[in-house]
Each structure stands twice: as C-alpha cells, then as structure tokens.
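1. Predicted model follows, preceded by the sequence.
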Amino acid sequence: MSEIPTVLPTDLPDDALVIDVREHDEWIAGHAPGAVHLPLGDIPARLDELPTTDESLPIVCRSGGRSGRAVQWLVQQGFDVVNVEGGMKAWHASGKAMTSETGGEPHVV
C-alpha cells in the first residue's frame, strides 16, 4: 500500500476549501467554514461534485481514518487530494475556525 498524502490542519487557512466526508450529524455539530459536505459513502456517486482546484484538495473526517480511505480511493481515480492529518479533532484542537448548522457552539462529535 502506498503512502497516503497528508497535510496538517495548521498548514491550511481557516477558510480552506476542504471536503468533509463525515456523516450528516457530525457535519451539523461543527465543520470548517470553507468545507463542502460529501459523506464518504456518497463519494463514488458524486465525483462530479468535487471542486476543481489548482492545489491538492484536502479531505477531512473526525480523526483521519475515513478521510484516509477516501484519499486512497480518490488518488486511484486520478484526483489530487490529501488527508487532513488528525481530522476535525486536530483542526479543533489547533484552534482553527469552525461553524455549526445549529447556531450553537461548534464542536466535533
């Protein structure tokens, strides 16, 4: 198995365009302000929704496992993607901006 390309949350701007592959309830609780919600199970059917960018597209989940699988699969499909190391737990722990869909304090579930 080849090494999965990664990026640290601290190396991304707070409003970075990231693909969040967590489930709906996790997304609602808190996510990066510039994130696009695309649950892991939906990716194969929704490849056309992946944004086009000149840089590697960061993929994030709660702790890095699901996004790692997504990155591995997307790389095989020819996409330029990177796994956000430590996921949203690391994003939140490093003090990065977050927003929620509930209007309450964003958090990682």
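-> Here it is on my side, so go on.

2. can we go C-alpha only for contacts and neighbour counts from here?
-> Will do.

3. Can you point out the buried residues in the longest helix seen in the chain?
-> The longest helix of the chain (DSSP state H) is helix 65-76. Within helix 65-76, the residues scored as buried using 16 or more other C-alpha atoms under 10 Å are 65-68, 70-72, 74.

4. Give me the distance from the helix or strand just after it to the chain's centre.
-> Sequence-wise, the next helix or strand downstream of helix 65-76 (DSSP states H and E) is strand 81-84. Mean-position distance between strand 81-84 and its chain equals 8 Å (C-alpha atoms, centre = their mean, to the nearest Å).

5. With stretch 60-68 instead?
-> Counting by C-alpha atoms, centre = their mean, stretch 60-68 comes out at 7 Å from the chain centroid.

6. and if you look at stretch 47-64?
-> Relative to the centre of its chain, stretch 47-64 is centred 6 Å away, using C-alpha atoms, centre = their mean.

7. Put this next to the first one:
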Amino acid sequence: MKRRFFLSLTTALFVLASCAGAPAASMPVAPNMVQSSAVDVANLPLNVDVATVRAIMERDDVVLLDVREPEEYAAGHIPGVRLMPMGTVPVRLNEIPTDKTVIVTCRSGNRSGQITDFLRRNGFTNVHNMQGGILAWQRAGYPVER
C-alpha cells in the first residue's frame, strides 16, 4: 500500500514539475529585442518589463524615477534615472511630471510598486512599475552607472 502511494505521489510530482517549466505563451522570446517604435507608451500595463523600459527610456515623453536610498543609487543605477527616495515622494509630488510617462524603479520592484500605487491614488494616471527593479535590469545585461 505504501509503495503504491509513493509511486502515485512521485508520478504526480513529476507531472507537476514538468508543467511548471513550460514557457508562458505571452512571454517574448527575446526580451532584449523590444523596439521603441513598437511600444505604445500611452497604453503601457501597470507593471512594465525591463526590455520595454530599455526600449523607451530615452524618449522625451518618458521619465524614470528611482525610489531607492542614495547609497543604493550610488552603488549602481540606470543611466538617466532621477533619484527620489521613497520617503521623500509624498513631499515632492510637484517634481513628478503629469504630462509624461513615469516609470518607477527600485531594487526588486517592491518599493517601486508601492510608490506606483501611491501615485495613482494621488491622481497620477500615467505611472508604471518596472518589474524586477535594478536586479532584473542587471540580469538582462543592461547598462548601469556608478
């Protein structure tokens, strides 16, 4: 009886493990290949992947906002990003443009997600979170300034 149970459990785990590795159909095959002209910044999702951010970051209608602490920023940041530590955002709302697409980033996407939600609750409509933060940016091999 124990042997049959163990065999059933092992088979079920094998099936689940093999399904877990399947790529998502909507995931781009080569995320580094996103082109700026192919991105409609007016219709970005709430959470934006690093390949999309890389493609649009140099546009005049896009602003990158880094909400990490100054020492984190000094250790490495996305070229051209504006530093605005998370704790200062509520008193610096007037510095965040309302006529541009704002992409918020941090170390892993957690703080930037919180700030994105805060900004949206406070009337900002074109604000987005960069998924995975600077860690995902570096994993993708994109440039970092120190």
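-> Sure thing, it's come through. For clarity, every value in this text was computed on a predicted model and none was experimentally measured.

8. What's the local residue count around whatever residue of the second structure lines up with residue 88 of the first structure?
-> Using TM-score structural alignment, the partner of residue 88 of the first structure in the second structure is residue 134. Residues within reach of residue 134 of the second structure, counting by other C-alpha atoms under 10 Å, total 24.

9. Which residues are in contact with residue 134 of the second structure?
-> 77-78, 105-108 (C-alpha atoms under 8 Å, 6 or more residues apart in numbering).

10. tally of neighbours for the aligned partner of residue 50 of the second structure in the first structure?
-> In the first structure, residue 50 of the second structure lines up with residue 9, judged by TM-score structural alignment. Around residue 9 of the first structure there are 25 other residues, counting by other C-alpha under 10 Å.

11. hmm, back to that, tell me which element the match of residue 88 of the first structure is part of?
-> helix 133-139.

12. Was I right to think residue 58 of the first structure contacts residue 85?
-> No - under the criterion of C-alpha atoms under 8 Å, residue 58 of the first structure makes no contact with residue 85, lying 9.7 Å away.

13. residues shared between the contacts of those two?
-> Residues touching both residue 58 of the first structure and residue 85 by C-alpha under 8 Å, 6+ apart: residue 7.

14. which non-adjacent residue is nearest residue 108 of the second structure?
-> In space, and not counting its chain neighbours, residue 108 of the second structure is closest to residue 133: 4.1 Å by C-alpha to C-alpha, 6 or more residues apart in numbering.

15. Contact partners for the one you found?
-> 50, 105-109, 112.
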